[in-house]
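In: Structural data only, the sequence is not supplied:
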């Protein structure tokens, strides 16, 4: 049996983290590293960790506000060799069109609008999990091609 897909989640709210775990982590074969600070996100992308099996192949960022310095730093780190291959999926319910465009210019793989209603969030998370963990062919842990 192959090891689970590794992903990392940085969320500004416990509610989103709980919903993500309920509708993604438990439903799909995913090992999720929960990051609790922006510093941990930076460390994840900037590390030259020799244990590539622990390097996540997807990074989910849930944010309630557009923080220019955080996103500029995040995507500048994505330009490093290993991090370049890490898709970054941004979730928010408060970004305007200009901020969404800026995220794509910086290098976001996807920007997903998060509806504040719990039932809608659960469905969106399930759909996202189906897409990323069942439809998309992701490299297995340890592959950095």
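Out: Sure, I can see it. This structure is a prediction, so every number in the text was calculated from the model and none was measured. Numbers count the residues shown, from 1 in each chain.

In: okay, CA-based contacts and neighbour counts for the rest of this
Out: Fine.

In: buried set for stretch 82-93?
Out: Within stretch 82-93, the residues that count as buried by 16 or more other Cα atoms under 10 Å are 82-83, 86-92.

In: Among those, name the ones in strands.
Out: Using DSSP state E, the members of the buried residues of stretch 82-93 that fall in strands are 88-92.

In: tell me the contacts of residue 88?
Out: For residue 88, the contacting residues are 58-61, 108-110, by Cα atoms under 8 Å, 6 or more residues apart in numbering.

In: okay, now the one to match up with it:
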């Protein structure tokens, strides 16, 4: 899994929650969407799932999402958008651009753990991800 978030503290908290709830998961963190797109140029770097912060400096999460979804090589990677702002227009646009989910960033560690548990149950146990065998 990849996480793209310009906020180092949010990224650290998310990483700790992932390691606590999904200990077998390898999480790679990017603090800028351009770096993510550069890394994805290598076909071997394709992740199972991308968590993408919606509100970042250039390029913002929606621009990165658009780049992911228009590229045939990356279009099938599920993208979960993370947001700390209740902007219904941007949330709607995220879905129009191909995001699989939009999740509000939680305001407590216990809520973050709940979100990660739900992610584990749905994305790692329930659905089949494109091009990958079951993750459990």
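Out: Nice, I can see it. Please read these numbers as outputs of a predicted model, since none were measured by experiment.

In: before we move on, the earlier item: of the contacts of residue 88 of structure 1, just the buried ones, PyMOL syntax please.
Out: Typed into PyMOL, the line below selects the buried ones among the contacts of residue 88 of structure 1, using 16+ other Cα under 10 Å:
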select buried, resi 58+59+60+61+108
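
In: can you give me the helices for structure 1?
Out: Along structure 1, counting by DSSP state H, helices occupy 14-20, 38-46, 68-77, 97-106, 118-130.

In: Quick check: which of those is nearest to residue 5 of structure 1?
Out: For the helices of structure 1, the distance to residue 5 of structure 1 is smallest for helix 118-130, at 11.7 Å, taking Cα to Cα.

In: Report the buried residues of that closest one.
Out: Neighbour-count burial for helix 118-130 of structure 1, counted by 16+ other Cα under 10 Å, picks out 121-122, 124-126, 128-129.

In: still on that earlier bit, in terms of distance to residue 103 of structure 1, which of the buried residues of stretch 82-93 of structure 1 ranks first?
Out: Nearest member of these to residue 103 of structure 1, counting by Cα to Cα, is residue 90, at 8.5 Å.

In: What's the match for that closest one in structure 2?
Out: Alignment of residue 90 of structure 1 against structure 2 is given by TM-score structural alignment, with residue 81 as its counterpart.

In: now stretch 52-68 of structure 1, how far from the centre of its chain.
Out: Remark: stretch 52-68 of structure 1 is offset 4 Å from the chain centroid, using Cα atoms, centre = their mean, to the nearest Å.

In: re earlier: for residue 137 of structure 1, find the nearest of the helices of structure 1.
Out: In terms of Cα to Cα, the element of the helices of structure 1 nearest to residue 137 of structure 1 is helix 118-130, at 11.5 Å.

In: What span of structure 2 is that closest one aligned with?
Out: Helix 118-130 of structure 1 corresponds to residues 109-121 in structure 2, going by TM-score structural alignment.

In: Tell me how many other residues surround the aligned residue in structure 1 for residue 70 of structure 2.
Out: With the correspondence set by TM-score structural alignment, residue 70 of structure 2 lines up against residue 79 in structure 1. For residue 79 of structure 1, the neighbour count with other Cα atoms under 10 Å is 15.

In: What of residue 11 of structure 2?
Out: When neighbours are defined as other Cα under 10 Å, residue 11 of structure 2 has 18 of them.

In: repeat for residue 105 of structure 1
Out: With neighbours defined by other Cα under 10 Å, the count for residue 105 of structure 1 comes to 10.

In: Kindly report the same for residue 65 of structure 2.
Out: 25.

In: Equivalent analysis for the one 3 residues further on, please.
Out: For residue 68 of structure 2, the count of nearby residues is 23 (other Cα under 10 Å).

In: Pretty sure it sits against residue 74.
Out: Yes: counting by Cα atoms under 8 Å, residue 68 of structure 2 does reach residue 74; the two are 5.5 Å apart.
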